[in-house]
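Asker: Quick check, what structure comes out for this input:
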Amino acid sequence: MPTAVPVPRRLAADSCPGALQVHKAADGGLARIRVPGGVVSLTQWAALQEYAPIELTSRANVQIRGVTDPAALAARLASAGLLPSATHERVRNIVASPTGDVRSVVTELDRDLCAAPDLAELPGRFLFAVDSARDVAGLGADVTVLLGSDPAPVLLAGVDRGLRVSVGQAVPALIAAARGFLAERTAQASRAWRLTELDDGPARVAARVADALGLLLSAPDVVGPAAVESGPIGAVPGGVAAVAPLGRLTGAQMARIGAVARDEIIVTPWRGVVLLGVDASALAALADAGLVTDPASPWATATACTGLPGCAKSRADVRADASVALGVTLPSSGVLPVHFVGCERRCGHPAGAHVDVLATGDGYQVDGENVRVEELPAFVAAARRKNA
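Answerer: Model prediction:
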């Protein structure tokens, strides 16, 4: 398991990549396209497929690597409706329950967020969550609304501070929390990127939201939901779901997904897709394209950072080594997720308990234990069983 990291004291503004603010990586430009609620139309999916392979992130966003012409990419994304706001494109960070009744709230939140000039100042890592199935609430969002009850609890950094709102107040509360974060950051002379980086952030922002909306804080009674180890996969209510191996989709896999989908594709924070209105018989076609459709597969809860050659900070081609390690048969249930990383930054690691596989330069550490590359499959398999 990764060692707990102390809350950082930020000295610089957030430089999280976006569709316009392209990050320079070892393999070229890296663009991150925000997809609120993970919803992508078939037309938008076809536009993204032009840049395959793509990566799916733990926030249900899309990454494109090797960008050589950022202006041309931005123009293509805008023409497909994937870049509705040049000023707010990095702050449209909204995760939502993939199969839940959340669409109207996500749409309203995205609209109101982009319509507020002051909220363009949010850091690119500030995260909203709209949860109706107790699945995305454990992903570490800065502000989460738990739909399904009236009034609905609003959690701040996963903590219940007594905020309760009607469904009609859900979006105003989320917007007020974002403004409360910015106001508290200014009051503390902080450059925080996340709510947890502020002194007593959840309590102070809760008070600001209550004051802005004229609410009375209730006695906290909600325990923040734990992170869900596995997202939807296989047959799901109303459709099917598949996971991208190590979060990366080839052009052929994207084409297969587009051919199977009916009206839209929902990208999930577990680096997969949900296709609603699709019969379970389509799972065979998705599996034939190399997508993970079996919840018992060792690949179902395995993730990895980019590694070499894409990231100059990585000490190994972690994706290649992970692919070998994942060839070991595991029990059909009761195993931990695993995340392979090339350096101590541990980019993209899961929110919950998982096996930590860190490249060291002359091998790996599996939950802190040094192993040689050739030993990796056996050690990873044992760690996933042992700790489950």
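Asker: contacts, neighbours, all on C-alpha from now
Answerer: OK.
Asker: Residue 164 - how many residues pack around it?
Answerer: Residue 164 has 26 neighbouring residues, counting by other C-alpha atoms under 10 Å.
Asker: from memory it sits against residue 149, does it?
Answerer: No: applying C-alpha atoms under 8 Å, one finds residue 164 not in contact with residue 149, separated by 10.0 Å.
Asker: Now the residue nearest the centre of the chain: which helix or strand?
Answerer: When C-alpha atoms, centre = their mean is applied to the chain, the residue found nearest the centroid is residue 59 (1.6 Å). Using DSSP states H and E, residue 59 sits in no helix or strand.
Asker: Who are the contact partners of the closest residue to it other than its chain neighbours?
Answerer: Spatial nearest neighbour of residue 59, chain neighbours left out: residue 269 (4.8 Å); criterion: C-alpha to C-alpha, 6 or more residues apart in numbering. The contact partners of residue 269, by C-alpha atoms under 8 Å, 6 or more residues apart in numbering, come to 56-61, 95, 136, 231.
Asker: can you pull out the strands in the stretch 201-350 of the chain?
Answerer: Residue ranges of the strands in the stretch 201-350 of the chain, as given by DSSP state E, counting those that start in this stretch, are 234-236, 239-243, 248-249, 264-268, 272-276, 302-304, 338-341.
Asker: Take those and write them to TSV, including mean neighbour count.
Answerer: Shown next, in TSV, are these (neighbours: other C-alpha atoms under 10 Å):
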stretch	mean neighbour count
strand 234-236	19
strand 239-243	27
strand 248-249	22
strand 264-268	24
strand 272-276	26
strand 302-304	26
strand 338-341	28
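Asker: Can I get the ones you listed in CSV including distance to residue 210?
Answerer: Converted to CSV, the strands of the stretch 201-350 of the chain look like this (distance: least, C-alpha to C-alpha, whole Å):
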stretch, distance to residue 210
strand 234-236, 38
strand 239-243, 39
strand 248-249, 42
strand 264-268, 31
strand 272-276, 36
strand 302-304, 39
strand 338-341, 39
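Asker: Here is a second sequence; please produce its structure as well for comparison:
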Amino acid sequence: MSDSLFSTPIVDFSRDAAVLIEHPDRSRQDMCPGTLRLHKAEDGLIGRVRFPGGLVRPEQWNDIARLSTELGNGTVHVTTRGNMQFRGVEDSAAFAEFVEKAGFLPSREHDKLRNIIASPRATHLWGLIDDLDHSLLSSTDVIGLSGRTLFGFDAGQGDILSQHPDFGVFEEDGGFRLILGGALTDYVVTDRGLVGGALTRAAAAWQSLRGDNWRVHEAPATHAAILAAVAEAVDLASSPAPDVQRPEDARPIGWIEDDNGSVALGAGLKFGFFSAKVASILGAVGAPVTITPWASLLIHGLDSGDADAVVKVLAPQGLIFDANSPWLRVTACTGLPGCAKSLSHTQEDATQLVLGGNVPDGLVHFSGCDRRCGHPLAHHTEYVATGDGEYEVNAR
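Answerer: Next up, the predicted model:
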């Protein structure tokens, strides 16, 4: 395929979202935490552990609970990239050693770039996630990518596409359509076994071209060259990208009956974290769990009796199984006292809004400063702190 075939404009799915920044400031260092380089906060260090696809195996939960209690503050926070964060870490070397021994860090050089999300209910994509992870780990050409880099697997509903992955695929009849810079392209990988290699090739090309940019949408002039590089390694079919509508709420919550007769349980997380005790309980449940990009967990493959028992045990621990709960619409950054940049106790203020029954329609996010950490990638009402307990409220 010639380079000229890649001059076709990419469908700009990002126009459906409210918050992509076209020209962000990249003069400062990429501060995304990892296992080896932790972020300093007011309540200690923050370490981040990557779980490709957000998938956590049953046997991993015991180590997660121990990591939280022995080296952190007893909580486990989830991220929009399907990863986990541990706050209150005091010994960074011990943290890295524990994560490595647990098997959560297969390569130090690839620590921060293994950010992979996938449609939570699409268990048939798990093999593709593993393929991509293995392909990335075997590549030296992707080392050095920003910790903001995001890979995504969309099962065809638009849920992962709405998260604007830098590289990904959108499943459709006839193959897997490439996603580049958060947008659908006109090119399709028809061989399932080549998907992981194609995405790795795209990421390697981006690493050689990106300069100071972190995210692919920031440098549209590189897109044709990236696609050409993929075409040199993988045969691609070509067809116009479809028009995909972003789902109203992609987060699966509550009791979900799967086609194979099993039950999946979607559990929302208030302010995006749960306790080490919950991690231990999930280990005892013995089922795979997906961390979704929307501050929730999806527990897979339960029979109805076990699912009922899990709800009875986890609901008192603060997990939310009611899809109509206002807690699912309200998020907040860490705020005071954990973040020195925050001007207010955001989570306490958000709690008061919910308990007072005054939550505006749609999504709501509380930010302690104008950095707006953790904001939703969709239209929402934002409360940005201007002082302790004082906020500027805008539609975003």
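Asker: Report the TM-score for the pair.
Answerer: The TM-score (TM-score structural alignment, normalised by the length of structure 1) is 0.86; 361 aligned residues with a C-alpha RMSD of 2.3 Å.
Asker: Quick check: which element contains residue 76 of structure 2?
Answerer: With DSSP H and E as criterion, residue 76 of structure 2 is part of strand 75-78.
Asker: so how much does that strand differ from structure 1 once superposed?
Answerer: In the superposition with structure 1, the average deviation recorded for strand 75-78 of structure 2 is 0.9 Å (mean C-alpha distance after the TM-score superposition for structure 1).
Asker: I'd like the next helix or strand past that strand.
Answerer: Counting by DSSP H and E, what follows strand 75-78 of structure 2 is strand 84-89.
Asker: post-alignment, that following strand versus structure 1, mean distance?
Answerer: Counting by mean C-alpha distance after the TM-score superposition for structure 1, strand 84-89 of structure 2 comes out at 0.7 Å.
Asker: how about that strand, aligned to which bit of structure 1?
Answerer: Mapped onto structure 1 using TM-score structural alignment, strand 84-89 of structure 2 spans residues 62-67.
Asker: so how far is residue 275 of structure 1 from residue 267 of structure 1?
Answerer: Look at residue 267 of structure 1 and residue 275 of structure 1: by C-alpha to C-alpha, to the nearest Å, they are 9 Å apart.
Asker: Just the buried positions in stretch 115-123 of structure 2, please.
Answerer: Residues 115-121 are the ones in stretch 115-123 of structure 2 that count as buried (16 or more other C-alpha atoms under 10 Å).
Asker: which one among those gets closest to residue 65 of structure 2?
Answerer: Minimum distance to residue 65 of structure 2 across the buried residues of stretch 115-123 of structure 2 is 21.4 Å, recorded for residue 115 (C-alpha to C-alpha).
Asker: That closest one matches what in structure 1?
Answerer: Per TM-score structural alignment, residue 115 of structure 2 is aligned with residue 93.
Asker: so stretch 30-47 of structure 2 aligns onto which residues of structure 1?
Answerer: Under TM-score structural alignment, the match for stretch 30-47 of structure 2 is residues 14-31.
Asker: List the buried residues of the matching stretch.
Answerer: Neighbour-count burial for stretch 14-31 of structure 1 flags 17-23, 25, 28-31 (criterion: 16+ other C-alpha under 10 Å).
Asker: And the contacts of it?
Answerer: Stretch 14-31 of structure 1 has contacts (C-alpha under 8 Å, 6+ apart) with 32-34, 63-68, 70-71, 73-74, 83, 86, 89-90, 123-125, 193, 309-312.
Asker: Let me see the ranges of the helices in the stretch 201-350 of structure 2.
Answerer: Along the stretch 201-350 of structure 2, the stretches classed as helices by DSSP state H, counting those that start in this stretch are 223-233, 276-285, 304-314, 346-355.
Asker: can you put these in TSV and add mean neighbour count and distance to residue 332 of structure 2?
Answerer: Formatted as TSV, the helices of the stretch 201-350 of structure 2 follow (neighbours: other C-alpha atoms under 10 Å; distance: least, C-alpha to C-alpha, whole Å):
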stretch	mean neighbour count	distance to residue 332 of structure 2
helix 223-233	19	34
helix 276-285	19	21
helix 304-314	15	22
helix 346-355	17	6
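Asker: can you put these in CSV and add distance to residue 62 of structure 2?
Answerer: Compiled in CSV, these are given as follows (distance: least, C-alpha to C-alpha, whole Å):
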stretch, distance to residue 62 of structure 2
helix 223-233, 40
helix 276-285, 6
helix 304-314, 16
helix 346-355, 28
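Asker: right, and those - which one's nearest residue 241 of structure 2?
Answerer: helix 223-233 (14.6 Å).
Asker: Now do the contacts for residue 265 of structure 2.
Answerer: Contacts for residue 265 of structure 2 (C-alpha under 8 Å, 6+ apart) come out as 253-256, 298-300, 307, 321.
Asker: Inside helices: which ones of the buried residues of stretch 14-31 of structure 1?
Answerer: Judged by DSSP state H, helices contain none of the buried residues of stretch 14-31 of structure 1.
Asker: Alright, I will stop here.
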